[in-house]
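> Here is a sequence with its predicted model. Questions after.
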Amino acid sequence: MKRFRFTLLAICLVLLFLGWNDISLFLRNRAPETIAVTALEQNGAPREWLHVTGGTLDLLEAISTSGSIELEALLIPLKSDPQAGDFRVLVETREPGLIKLFRTYHFKLDSEEAQERYLDEHRSEFFPRQDVSGTLVTGLIATGNRDKLMTLAKDVGMQVTDDVIFIAEGKEPARIRGFIFFALALAGLVKFAAMGKRNSPPQGEA
């Protein structure tokens, strides 16, 4: 019984931690912060939920997160200058149109000449100037995912610095999950305290 109580306590503490992280993230990010990509490159992210304006996606330098034709998502540099070789912002996107272009260019064309023709025909789609909304891939909970993305980018030869800003496009801070975790943790702690009282010897016993 004592082992179960301390297992329950450990679970409650984890839920408290997860709940507080979600709640604090939500309280800091009631709405996305609008920021120009130039300011983001120079000063970093002011908050976790962003609406980035004035950037150009470079699909030609994108990489697949799956590494196969069964594409799940792409990592695409977001640049203030489309001609720049370096970048500071990477966008993880699942936009079907961009994935279709990437798949066709890399997996369905059988020669460099065919790729060049396809690129010429769709150049504006390979370098779309568009705003991006999403949340940063950062913080204690997302550290593992960020590390995987960083390792993937370096493994395929992408020139990415350690301070690169990862944005998960379309993702928003959880609005309810943190409060649910917190409520479950408090209920578990009440149960933990009640079990302790029940197992305590009556006063006056030797």
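Arrived safely.
> Going by C-alpha atoms from here, please, whenever you check contacts or count neighbours.
Noted.
> buried set for the helix or strand residue 142 falls within?
Assigned by DSSP states H and E, residue 142 belongs to helix 139-155. Under the neighbour-count criterion of 16 or more other CA atoms under 10 Å, helix 139-155 has 146, 149-150, 152-153 buried.
> Could you do stretch 83-97 as well?
For stretch 83-97, a neighbour-count test (16+ other CA under 10 Å) marks 87-94 as buried.
> Restricted to strands, list these.
Per DSSP state E, strands hold the following members of those: 89-93.
> Format the residues you listed as TSV; extra columns: distance to residue 179.
Formatted as TSV, those follow (distance: CA to CA, whole Å):
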residue	distance to residue 179
89	31
90	30
91	29
92	27
93	28
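> Pull out the buried positions in the top helix by length along the chain.
Criterion DSSP state H: the longest helix present in the chain is helix 2-28. By neighbour count with 16+ other CA under 10 Å, helix 2-28 contains the buried residues 5, 8-9, 11-13, 15-20, 22-23, 25-26.
> hang on, isn't residue 119 packed against residue 126?
Yes - look at residue 119 against residue 126 with CA atoms under 8 Å: they come within range, at 7.4 Å.
> So for those two, which sits in the more crowded spot?
Shown here are residue 119 and residue 126; by other CA atoms under 10 Å, residue 126 has more neighbours (20 against 16).
> now the more buried one: how far from residue 105?
The gap separating residue 126 from residue 105 is 10 Å, by CA to CA, to the nearest Å.
> for comparison:
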Amino acid sequence: MNRFRVTLIAVCLVLAWLAHKDISLYLRNPQPLTISIGELETLEKAPREWLAVSGGYPDFLQGINMTGSMEFEAFLVPLTSSADGTNYKVWFETRDPQILEALSTYYFLLDTRAQQQQFIEDNAHLFSGQRHVTGMTAAELVANSNQKKLITMLEQMGANVTGTPIFISEDKEPAVWRGALFALVAFAGMLKLTWDVRTRPQTPRI
């Protein structure tokens, strides 16, 4: 019985910590912070975890397939302040099905450079122009580990990286409801523990 209580306390503490993490993240980011790509490129790190980056030009052809295989669910793309920019300070991870399908076709289904060039021209609405990117940065404990892996991967692939890159996961938002659920479960667990202690039969004294 004591082992069960210790386990329950440990689980409740972990859930409470996760709840605090999610809820405090949301309190710091009730809305995405709007910032221009030009301003973001000058910063050492992102000013907040939830950003809405305006004025950026994605360079999809300089992007990186995160899996290295023909089937991929995400693509890491540099975002610059001009159409021909090479300051690859800001990167965003996109899971846009339309973009992923176009990139898959470009890299794996077209045999010649001429075919690829024609495909780019036919799909200029996807490959050119500005893109407003809203998402979460790699600023949390677990995400920091992923960020280091991404930096190492970019260096190994010889990507043109300026300073410490900023990574944004497009369309990701603070998980406030997940935090609330963790908090409720942790609270319920502590209530059960308190109830069990109060209603525990007293051992009669001899």
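Noted; the coordinates are in hand. The structure displayed is predicted, hence computed values, not measured ones.
> After superposition, what's the TM-score, could you say?
For these two chains in superposition, a TM-score of 0.85 is obtained (TM-score structural alignment, normalised by the length of the first structure); 205 aligned residues with a CA RMSD of 2.6 Å.
> hang on, the earlier thing: which residues in the second structure does whichever helix or strand comes after the longest helix of the first structure align to?
Next helix or strand after helix 2-28 of the first structure toward the C-terminus (DSSP H and E): strand 33-36. Mapping strand 33-36 of the first structure onto the second structure (TM-score structural alignment) gives residues 33-36.
> center of the first structure - which residue?
Central residue of the first structure (CA atoms, centre = their mean): residue 137, 3.3 Å from the mean position.
> The residue mapped onto residue 156 of the first structure from the second structure and residue 64 of the second structure, how far apart?
Here residue 156 of the first structure is matched to residue 157 in the second structure, going by TM-score structural alignment. According to CA to CA, residue 157 of the second structure stands 9 Å off from residue 64 of the second structure.
> These two: which is more packed in?
The neighbour comparison of residue 157 of the second structure against residue 64 (other CA under 10 Å) goes to residue 64, with 18 against 10.
> Residue 192 of the first structure against residue 7, yeah?
No - using CA under 8 Å, residue 192 of the first structure makes no contact with residue 7, being 9.8 Å away.
> rewinding a little: mind listing the shared neighbours of residue 126 and residue 105 of the first structure?
Common contact partners of residue 126 of the first structure and residue 105 (CA atoms under 8 Å, 6 or more residues apart in numbering): residue 119.
> could I get the buried residues of stretch 83-97 of the first structure as JSON lines with distance to residue 170 of the first structure?
As requested, the buried residues of stretch 83-97 of the first structure are exported to JSON lines (distance: CA to CA, whole Å):
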{"residue": "87", "distance to residue 170 of the first structure": "21"}
{"residue": "88", "distance to residue 170 of the first structure": "19"}
{"residue": "89", "distance to residue 170 of the first structure": "15"}
{"residue": "90", "distance to residue 170 of the first structure": "14"}
{"residue": "91", "distance to residue 170 of the first structure": "10"}
{"residue": "92", "distance to residue 170 of the first structure": "9"}
{"residue": "93", "distance to residue 170 of the first structure": "8"}
{"residue": "94", "distance to residue 170 of the first structure": "9"}
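> Tell me the one among those residues nearest to residue 188 of the first structure.
Using CA to CA, residue 92 comes nearest to residue 188 of the first structure of these, at 36.6 Å.
> Which residues are in contact with that closest one?
73-76, 166-169.
> Look up how far residue 166 of the first structure lies from it.
Note on residue 92 of the first structure: its distance to residue 166 of the first structure, by CA to CA, is 7 Å.
> quick one on the thing from earlier: and the longest helix of the first structure with helix 139-155, angle?
80 degrees (axes from the mean of the first three to the mean of the last three CA atoms, to 10 degrees).
> burial of residue 77 of the first structure, as a residue count?
Neighbours of residue 77 of the first structure (other CA under 10 Å): 27.
> what does residue 43 of the second structure give?
The burial count for residue 43 of the second structure: 14, using other CA under 10 Å.
> Secondary structure element for it, which one?
Judged by DSSP H and E, residue 43 of the second structure forms part of no helix or strand.
> Between helix 2-28 and the strand of greatest length in the second structure, find me the angle.
Assignment by DSSP E gives strand 50-58 as the longest strand of the second structure. Using the same axes, to 10 degrees, the direction of strand 50-58 of the second structure lies 60 degrees away from that of helix 2-28.
> ok so, going back, enumerate every residue touching the residue nearest to the centre of the first structure.
143, 145-146, 165-168.
> Ok, residue 47 of the first structure next?
28-29, 33.
> circling back to that earlier point, list just the nearest of the ones in strands among the buried residues of stretch 83-97 of the first structure to residue 49 of the first structure.
The closest of these to residue 49 of the first structure turns out to be residue 91 (CA to CA; 13.1 Å).
> any idea how far that closest one is from residue 146 of the first structure?
Computed as CA to CA, the residue 91 of the first structure to residue 146 of the first structure distance reads 12 Å.
> who touches both of these two?
What both residue 91 of the first structure and residue 146 touch, as defined by CA under 8 Å, 6+ apart, is the set residue 166.
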